[in-house]
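>>> Need coordinates for the following:
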Amino acid sequence: MFAEFELVYHNQYNKAFSNPEKLSYAKKLWFSNLRHIQPDIIIAATHRAIRESEFLPTIKGILKYCEPDNHELGLPDSHSAYLEACRAPQPKAEYQWSHPAVYHAGRASDWFYLASTAEHSAYPVFRRHYDDICQRVKNGETLTMPSQKAIPKTVSKPLSPAEQRERMQKMRDELNI
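Alright, predicted model coming up:
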């Protein structure tokens, strides 16, 4: 990781780690903060940082790059998710969502609010819920769609007036009324 940082961020690297003591201390500090993460994940995060940042990343930056991004988890960007939530037909639970997070963010934002409020007001509300739910997904939570109630196999028919009187009498007898 440090060798790649030195090649890519040459001037920043030499300024940050100007002498062997600083470099040694930095490596110990980075190791203590990254030792709980698999080496292949750290290397992938290093490559991602090199692709996405023009500045030498910090420990916190590498930790952030160690988390999977939304695209890797199948999560659409927040605006696409917002549009999907606004355009989904009723019943919402039966719609084929691109990801359950979109459904849960829409439900948390209130379907009526999304449908009846202008985008400049509704989108920030949806985005806040969506970002929270995406973070939960990144932390390993599995989201499920609500289950639909099945139609009962037997459909009861109304009682005849005579059967209704008979049941009513039976209830009165049981309750001593």
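>>> C-alpha from now on. contacts and neighbour counts both.
Will do.
>>> who's in contact with residue 133?
101, 104, 105 (Cα atoms under 8 Å, 6 or more residues apart in numbering).
>>> how many neighbours does the second one have?
It stands for residue 104. Counted with other Cα atoms under 10 Å, the neighbours of residue 104 add up to 20.
>>> which SS state does it fall under?
The three-state assignment at residue 104 reads helix, by DSSP: H, G, I helix; E, B strand; the rest coil.
>>> Next, work out how far apart it and residue 56 are.
Using Cα to Cα, to the nearest Å, one obtains 37 Å as the distance from residue 104 to residue 56.
>>> State the helix or strand in which the most centrally placed residue in the chain lies.
For the chain, residue 134 is the residue whose C-alpha lies nearest the centre (Cα atoms, centre = their mean; 2.0 Å). Per DSSP states H and E: residue 134 is located in helix 119-138.
>>> roughly how far apart are the nearest residue in space to residue 115 that is not next to it in sequence and residue 8?
Distance criterion Cα to Cα, 6 or more residues apart in numbering; nearest residue to residue 115, sequence neighbours excluded, is residue 86 at 6.1 Å. Using Cα to Cα, residue 86 is found at 43 Å from residue 8.
>>> Sequence B follows; please return its structure for comparison with A:
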Amino acid sequence: MRNATEIVKHVDFSQARPAVQQQPASIDEGTAQVVNSLFNELKSIFPAWKQAWPDDEALKRAKRSWIKGLMAAGIHSLEQIRFGLMTCRASGQDFAPSVGKFVEWCQPTAEQLGLPPTEKAFQEAARNSHPAVGQGARWSHPAVHHAATESGLSNLFRLNEDAGRKLFERNYSIACRMVAAGQPLREIPKALPSEVSTPAKPETVQSELAKMRAALGRRS
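This is a model prediction of the structure:
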């Protein structure tokens, strides 16, 4: 999968044209196809796309602007762009979105990633933030645990509901983006066993053995 940063490094937008064969020879053909395919997809989704890009010159400027916008927003993988295109298709709109709106659509929802909805995740984090829960906390997904830990369990417990929700939602949004980008999350700590055995002291062991020998000697 190509990285958006690699795309920008290799594409000369000052000479870019919609058709791949019109790209200068110095541009990698695969890179040109990736850039052009994004805009071809947008044109196929939005019938009124010419309102935004009426000619080749406008399209060239749009490509330059969009790639800069995607990079600035941290859209670095084609998987994120795929989510954006999925939302474009579901929008039902005729007009192409702005780069800012497309960036927003590139951020998949928790549900799209198979994660608990934000409100459900917050309620789970709020429950597990209670000191009485401690090591017995159960987490439905590492993303929920990650967001709760980043928010601070003590903060979620002591803050009022609105403030705690706002704090958690911000960190859960970040965790969702990490999942979408394949980045590692905080590991959920393993629960401690209900009973922890401690080894007996050597002198205690010797004393018990002596008692056993004495008892056996009386029986013989």
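>>> Quick TM-score on the pair, please.
With the length set by TM-score structural alignment, normalised by the length of the first structure, the two chains reach a TM-score of 0.61; 157 aligned residues with a Cα RMSD of 3.9 Å.
>>> So which of residue 86 and residue 8 of the first structure has more stuff around it?
Legend: neighbour count by other Cα under 10 Å for residue 86 of the first structure and residue 8, higher for residue 86 (19 against 15).
>>> Average offset of the strand or helix carrying residue 4 of the first structure relative to the second structure?
Element membership for residue 4 of the first structure, per DSSP H and E: helix 2-8. Compared with the second structure after the fit, helix 2-8 of the first structure shows a mean deviation of 5.0 Å (mean Cα distance after the TM-score superposition for the first structure).
>>> Please name the residues that touch residue 158 of the first structure.
Contact criterion Cα under 8 Å, 6+ apart gives no residues in contact with residue 158 of the first structure.
>>> Which element, helix or strand, includes it?
Using DSSP H and E, residue 158 of the first structure falls outside every helix and strand.
>>> Check which helices and strands the helix or strand containing residue 80 of the second structure is in contact with.
According to DSSP H and E, residue 80 of the second structure maps onto helix 78-91. Contact here means 3 or more Cα pairs under 8 Å, 6 or more residues apart in numbering; DSSP states H and E; on that basis helix 78-91 of the second structure packs against helix 29-45, helix 99-105, helix 161-181.
>>> Dump the ones you listed into JSON lines; add distance to residue 91 of the second structure as well.
Below are these laid out as JSON lines (distance: least, Cα to Cα, whole Å):
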{"stretch": "helix 29-45", "distance to residue 91 of the second structure": "10"}
{"stretch": "helix 99-105", "distance to residue 91 of the second structure": "10"}
{"stretch": "helix 161-181", "distance to residue 91 of the second structure": "21"}
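>>> for the ones you listed, which one sits closest to residue 151 of the second structure?
Closest approach to residue 151 of the second structure among those (Cα to Cα): helix 161-181, 5.8 Å.
>>> equivalent range in the first structure for that closest one?
Mapping helix 161-181 of the second structure onto the first structure (TM-score structural alignment) gives residues 119-139.
>>> give the contact list for the spatially closest residue to residue 61 of the first structure that is not a sequence neighbour.
Distances taken as Cα to Cα, 6+ apart place residue 49 nearest to residue 61 of the first structure, at 7.9 Å, with adjacent residues excluded. For residue 49 of the first structure, the contact set (Cα under 8 Å, 6+ apart) comprises 57, 61, 62, 65.
>>> isn't the last one right next to residue 47, touching?
No - using Cα atoms under 8 Å, residue 65 of the first structure makes no contact with residue 47, being 9.2 Å away.
>>> Looking at the two, which one has more neighbours?
residue 65 (20 against 16).
>>> got the contact list for the closest residue to the more buried one other than its chain neighbours?
Leaving aside its sequence neighbours, residue 65 of the first structure sits nearest to residue 45 (Cα to Cα, 6+ apart; 4.8 Å). Contact analysis of residue 45 of the first structure by Cα under 8 Å, 6+ apart lists 62, 63, 65, 66.
>>> again, but for residue 98 of the first structure
Here residue 98 of the first structure is in contact with 74, 75, 76 (Cα under 8 Å, 6+ apart).
>>> Repeat that for residue 126 of the second structure.
153, 156, 157.
>>> Just these: which are in helices?
Counting by DSSP state H, the contacts of residue 126 of the second structure place 153, 156, 157 in helices.
>>> Could you check how far residue 184 of the second structure is from residue 108 of the second structure?
Separation of residue 184 of the second structure from residue 108 of the second structure (Cα to Cα) stands at 17 Å.
>>> again but with residue 86 of the second structure, I slipped
For residue 86 of the second structure, the distance to residue 108 of the second structure - Cα to Cα - is 10 Å.
>>> Check residue 162 of the second structure too.
For residue 162 of the second structure relative to residue 108 of the second structure (Cα to Cα), the value is 24 Å.
>>> So the two - more neighbours on which side?
Neighbour comparison, residue 162 of the second structure and residue 108: the larger count goes to residue 108, with 22 against 9 (by other Cα under 10 Å).
>>> and the more buried one, that one's in a strand?
No - applying three-state DSSP, one finds residue 108 of the second structure to be coil, outside a strand.
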